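**Student:** pasting the structure only:
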């Protein structure tokens, strides 16, 4: 089960996230998402748990719990949706009405 955790303190790292969820069951991975340029936490992460029942228990007990001075949100992660334009604007459509 893939679990999404948001509103994490910027001081939280992968090991902290692993430790937090470890008491609920076996973890495949724990990852805090960081900014590509600065390397600083973006305030959210993902934990992959091997057992769905253990994952549900972790979600139930940790959602809206205080962790490192913040109230975190914990939920089942939704599948990532593909962006149609890879996150960039279409230059041709942006400039289509401009005359040079």
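**Tutor:** Sure thing, it's come through. Everything numeric here is computed off the predicted structure, so don't read it as measured data.

**Student:** please make it C-alpha for all contacts and neighbour counts, starting now.
**Tutor:** Will do.

**Student:** residue boundaries of the helices in this structure?
**Tutor:** 14-22, 52-62, 91-94 (DSSP state H).

**Student:** of all those helices, which one is nearest residue 42?
**Tutor:** Closest of those to residue 42 is helix 14-22, at 12.5 Å (criterion: Cα to Cα).

**Student:** that closest one: which residues count as buried?
**Tutor:** The neighbour-count check on helix 14-22 (16 or more other Cα atoms under 10 Å) flags 17-18, 21 as buried.

**Student:** got a list of what the one residue sitting closest to the centre of the chain touches?
**Tutor:** Closest to where the C-alpha atoms of the chain average out (Cα atoms, centre = their mean) is residue 45, at 3.1 Å. By Cα atoms under 8 Å, 6 or more residues apart in numbering, the residues touching residue 45 are 4-6, 8, 30-33.

**Student:** 7 Å - rerun?
**Tutor:** For residue 45, the contact set (Cα atoms under 7 Å, 6 or more residues apart in numbering) comprises 4-6, 31-33.

**Student:** A further structure is provided below for comparison with the first:
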């Protein structure tokens, strides 16, 4: 988002200079706004005609797997974990477990991500040093498998 703003701003300034040089009877402010409008139109056309890569805000809709990640640093944030696992595939959610009484993180969590990415992440990130801690990455067990049969 920030990068695209600077691109539009740079194109607007260049466009304003070009308009001002070719039609010197226009005020510089009018030339700048005209350049900004032209740059915005060009940028929006260029971004819509490009390849439609999946947005990072949209959840992955294919086959998913939930991973258990243990030995996480206590001060780690969901965004840092999402970025780490996001290198291997689309991440739908990150849930770091907290103590109910104190609110402090317990050092483990669960990541839901694409199945292919999860398998890749398990092989690459198990025993991986992350913020001075060695991660333990496994496929999460379902809660149903822990219940005794009656």
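**Tutor:** That came in fine, so what should we check first? Keep in mind it's a predicted model, so treat the numbers as computed, not measured.

**Student:** turn the buried residues of helix 14-22 of structure 1 into JSON lines, including distance to residue 72 of structure 1.
**Tutor:** Putting those into JSON lines (distance: Cα to Cα, whole Å) gives the following:
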{"residue": "17", "distance to residue 72 of structure 1": "12"}
{"residue": "18", "distance to residue 72 of structure 1": "15"}
{"residue": "21", "distance to residue 72 of structure 1": "13"}
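
**Student:** residue 96 of structure 2 matches what in structure 1?
**Tutor:** Using TM-score structural alignment, the partner of residue 96 of structure 2 in structure 1 is residue 32.

**Student:** distance check, its match against residue 9 of structure 1.
**Tutor:** For residue 32 of structure 1, the distance to residue 9 of structure 1 equals 10 Å [Cα to Cα, to the nearest Å].

**Student:** residues near residue 133 of structure 2, how many?
**Tutor:** Using other Cα atoms under 10 Å, residue 133 of structure 2 has 14 neighbouring residues.

**Student:** and it, what pairs with it in structure 1?
**Tutor:** By TM-score structural alignment, residue 133 of structure 2 lines up with residue 70.

**Student:** now residue 83 of structure 2
**Tutor:** That one, residue 83 of structure 2, aligns with residue 19 by TM-score structural alignment.

**Student:** repeat that for residue 118 of structure 2.
**Tutor:** With TM-score structural alignment as the criterion, residue 118 of structure 2 matches residue 55.

**Student:** I'd assumed residue 21 was in contact with that match.
**Tutor:** No: counting by Cα atoms under 7 Å, residue 55 of structure 1 stays clear of residue 21, with 8.7 Å between them.

**Student:** mind naming the longest strand for structure 2?
**Tutor:** Using DSSP state E to define each element, structure 2 has its longest strand at strand 105-114.

**Student:** can you give me the offset of that one from its chain's centre?
**Tutor:** Strand 105-114 of structure 2 sits 16 Å away from the centroid of its parent chain (Cα atoms, centre = their mean, to the nearest Å).

**Student:** and stretch 9-17 of structure 1, by the same measure?
**Tutor:** With Cα atoms, centre = their mean, you get 12 Å for stretch 9-17 of structure 1.

**Student:** and what of stretch 60-80 of structure 1?
**Tutor:** With Cα atoms, centre = their mean, you get 10 Å for stretch 60-80 of structure 1.

**Student:** go on, stretch 134-150 of structure 2?
**Tutor:** Centre to centre, stretch against its chain (Cα atoms, centre = their mean), the figure for stretch 134-150 of structure 2 is 27 Å.

**Student:** in it, which residues are buried?
**Tutor:** Those would be 134-138, for stretch 134-150 of structure 2 by 16+ other Cα under 10 Å.

**Student:** looking at the residues you listed, which are in strands?
**Tutor:** 134, 136-138.
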